[in-house]
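Chemist: here's a sequence, model it:
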Amino acid sequence: MPVSLASATRRGFLIGFAAINAVAVWSAAAFARTGPLPSWNDGVTKTSIIDFVGRVTSPGGVDFVPPAERVAVFDNDGTLWCEQPIYFQAAFGLDSVRAMAPQHPEWKQQQPFKAFLSGNKDALAAQGEKGLLTLIAASHSGVTTDAYAASVADWLTRAQHPRFHRPYNELVYQPMVELLASLRANGFKTFIVSGGGVEFMRVWAEKAYGIPPEQVVGSSGVTQFKIDADGKPVLMKLPKVEFIADGPGKPSGINRFIGRRPILAFGNSDGDHQMLQWTAAGPGARFVGIVHHTDAAREYSYDRESKIGKLDKAWDEAMQLGWTVVDMTKDWTTMFASERGTAEASQ
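Modeler: All right, here's what the predicted structure looks like:
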């Protein structure tokens, strides 16, 4: 549904559902074999990351940061995994509506369900953003949290990206996975702070990134404790927004759920701008990074004009203040982990 989905704002979509604790150095064995960050090209970007980690982890150095204060935060969509042509959680929501349709015969006569299920793109477009939000909300509420998690896990085993024809959770960026692992090896605690639904991300984030559920901060809906018909305590997902971890909600979420200002932050869009500003404003050594999507051949190329992952004001500030901007084409030798496996097999 390219017309209606492209019109949805980042915040609009969100409303629809709503380490090692010791001083460490880069692994000598890994460095001897491939160097830190093997999927990153040598250059200014890679050097700036390695230099920052070295400075904040060197005891006695002017920029040394105790392990407890080494907090690193990462946006998810477009920063740790692909986000085009639509947010993956939106794809899950729409697929769920299709699967739920047989249990809801009334949808055949109700908009926007009628337009969506019949494939009438013009009629669906006429429903606007509100129509899309109604569809997403239908798939994210009225079930227990356990049932919802199971449905996400099941979807990930079946659904495939329309361009890459691979499961969505295989489209994580190998260079960022390496960065997360390297930071943890150097005493950092890594968090996801994303506008995506916290319960959606917690299903797969630990396996994909090594980030446990309790270190995922995301948007959330209201849940209600109940005793079900079998006498079992459950949490029901309600169609009501509790918290939106996007834009200014990101630093608020960091304060609320993490309790420490990060010393390193990565994002890719204007939805991450305030989180990057909040990180940069702290005392001492700081690292602020932006992933710039420049690789249409291996992934996608977009920034200022994109309806998904728009990068405009944050990019301008990065240029003014000297934040690190990762150019996917120039800085990454590998995009996805499967590429690395194919390349190694051919050697």
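Chemist: CA only for contacts and neighbour counts going forward, please
Modeler: OK.
Chemist: OK, contacts around the residue nearest the centre of the chain?
Modeler: Nearest to the mean C-alpha position of the chain, by Cα atoms, centre = their mean, lies Asn76 at 1.3 Å. Asn76 makes contacts with Ile192, Val193, Ser194, Gly196, Gly267, as judged by Cα atoms under 8 Å, 6 or more residues apart in numbering.
Chemist: so among these, which ones count as buried?
Modeler: Among those, those buried by neighbour count (16 or more other Cα atoms under 10 Å) are Ile192, Val193, Ser194, Gly196, Gly267.
Chemist: now the residues you listed in JSON lines, with secondary structure and distance to Gly249?
Modeler: Output for the buried ones among the contacts of Asn76, formatted as JSON lines (DSSP: H, G, I helix; E, B strand; the rest coil; distance: Cα to Cα, whole Å):
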{"residue": "Ile192", "secondary structure": "strand", "distance to Gly249": "13"}
{"residue": "Val193", "secondary structure": "strand", "distance to Gly249": "10"}
{"residue": "Ser194", "secondary structure": "strand", "distance to Gly249": "10"}
{"residue": "Gly196", "secondary structure": "strand", "distance to Gly249": "12"}
{"residue": "Gly267", "secondary structure": "strand", "distance to Gly249": "14"}
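Chemist: to check against the first, give me the structure of this:
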Amino acid sequence: MFSMRDMFRSAREGTLAAVAILLFVTAAQAQSDPLPSWNDTAPKASIIAFVEKVTKEGSPEFVSEPQRIAVFDNDGTLWVEHPMYTQLAFALDRVKALAPQHPEWRTKQPFKAAIEGDMETLASSGDKGLLELLMATHAGMTVDDFQKVVTDWLSTARDPRFNRPYTELAYQPMVELLAYLRANGFKTFIVSGGGIEFMRPWTEKVYGVPPEQVVGSSIKTEFRMQDDMPTLFRLPDVNFIDDKAGKPVGINQQIGRRPIAAFGNSDGDLEMLQWTTMAGAPARLGMLVHHTDAEREYAYDRNTEFGRLDKALDAAAIAGWTVIDMKADWKTIFKD
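Modeler: Predicted coordinates for the structure are as follows:
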């Protein structure tokens, strides 16, 4: 006879089986989704459709692996750039650390403003003042010494709003995108207005992008024998500015292939997206990250000193670039 105990046991086993099946299906779906931090909106669909199109052999838009080059801006595209660029925060901390060796900075602008935290005066110094700060804090040492200074600073510095290391403020959806592209035969490059040697010590750990695939601004260096050891010494002179019209030049000089995909977030990336997408066949993808989430990150575009998105936003509609709405298109911003 089928007892009540048997009936409850059967029901319990059935429930456990249903739960197991649900967990299995959920896990399988998670594994099959290459971009789990993206909402199922148009940008995610555009990325996946593009990748499938250029990687499918026999497709009229198939692209061989050597030609699968994707370029990414860094500040505001891969990690935070507000309330100021991370490299600027580094430079300001360097001014304060070096100030005891330079008593003249107490009365000389823009160093006085940097020491006192007077951001209004610092901003009024313009590009000339910021360049002066960078030359004073980034030069006068070997490449190896500078790499150690950057690494040590990043290990202790904290973002003022999120109270986390800057290297933990990479955008998780973009980290997933980098990995997804590489899994499909793409070579991913960072092409940034930031200093190339500021980025190289940490990009591989944070993004999976090795130092030889980083294109950025640079200062001049020269070979020196120092204590009978060969070194490269950093000089207080600009070598190359990898921003705006400089980005296509940097891509051509250091990569040597025209990308088929480009990702940016500001007017500084306009020429890079034009260079990438306005070249005809094969298929091309251009995307802009639009900062629209004041609650989880920041909301800004046309009226900001850092990461202004104005001309490029207007150009996106004409050129057919996809605009990523951070608030609507990303499930999460940072990795938990």
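Chemist: any idea what the TM-score is?
Modeler: TM-score for the superposed pair, counting by TM-score structural alignment, normalised by the length of structure 2: 0.88. Supporting figures: 309 aligned residues with a Cα RMSD of 1.7 Å.
Chemist: circling back: want to try JSON lines for the buried ones among the contacts of Asn76 of structure 1, with distance to Thr45 of structure 1 as columns?
Modeler: JSON lines is the format used below for the buried ones among the contacts of Asn76 of structure 1 (distance: Cα to Cα, whole Å):
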{"residue": "Ile192", "distance to Thr45 of structure 1": "21"}
{"residue": "Val193", "distance to Thr45 of structure 1": "22"}
{"residue": "Ser194", "distance to Thr45 of structure 1": "23"}
{"residue": "Gly196", "distance to Thr45 of structure 1": "27"}
{"residue": "Gly267", "distance to Thr45 of structure 1": "15"}
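Chemist: ranges for the helices of the stretch 101-250 of structure 2?
Modeler: Assigned by DSSP state H, counting those that start in this stretch, the helices in the stretch 101-250 of structure 2 fall at 111-116, 119-124, 126-138, 143-156, 172-183, 196-199, 203-207, 246-254.
Chemist: mean deviation of the fifth one from structure 1?
Modeler: Comparison of helix 172-183 of structure 2 with structure 1 after fitting gives an average deviation of 0.3 Å (mean Cα distance after the TM-score superposition for structure 1).
Chemist: quick one: list the elements packing against that helix.
Modeler: Packing contacts for helix 172-183 of structure 2, counted by 3 or more Cα pairs under 8 Å, 6 or more residues apart in numbering; DSSP states H and E, involve strand 187-195.
Chemist: residues in structure 1 aligned with the strand it packs on?
Modeler: Matched against structure 1 by TM-score structural alignment, strand 187-195 of structure 2 falls on residues 189-197.
Chemist: please enumerate residues in contact with that stretch?
Modeler: Residues from elsewhere that reach stretch 189-197 of structure 1, judged by Cα under 8 Å, 6+ apart: 14, 17-20, 70-77, 89, 180, 183-184, 211, 215-220, 244-246, 250, 253-254.
Chemist: and those residues, which are buried?
Modeler: 14, 17-19, 70-77, 89, 180, 183-184, 211, 215-220, 244-246, 250, 253-254.
Chemist: identify the residue of structure 1 aligned to Ile260 of structure 2.
Modeler: Superposed on structure 1 with TM-score structural alignment, Ile260 of structure 2 falls opposite Ile263.
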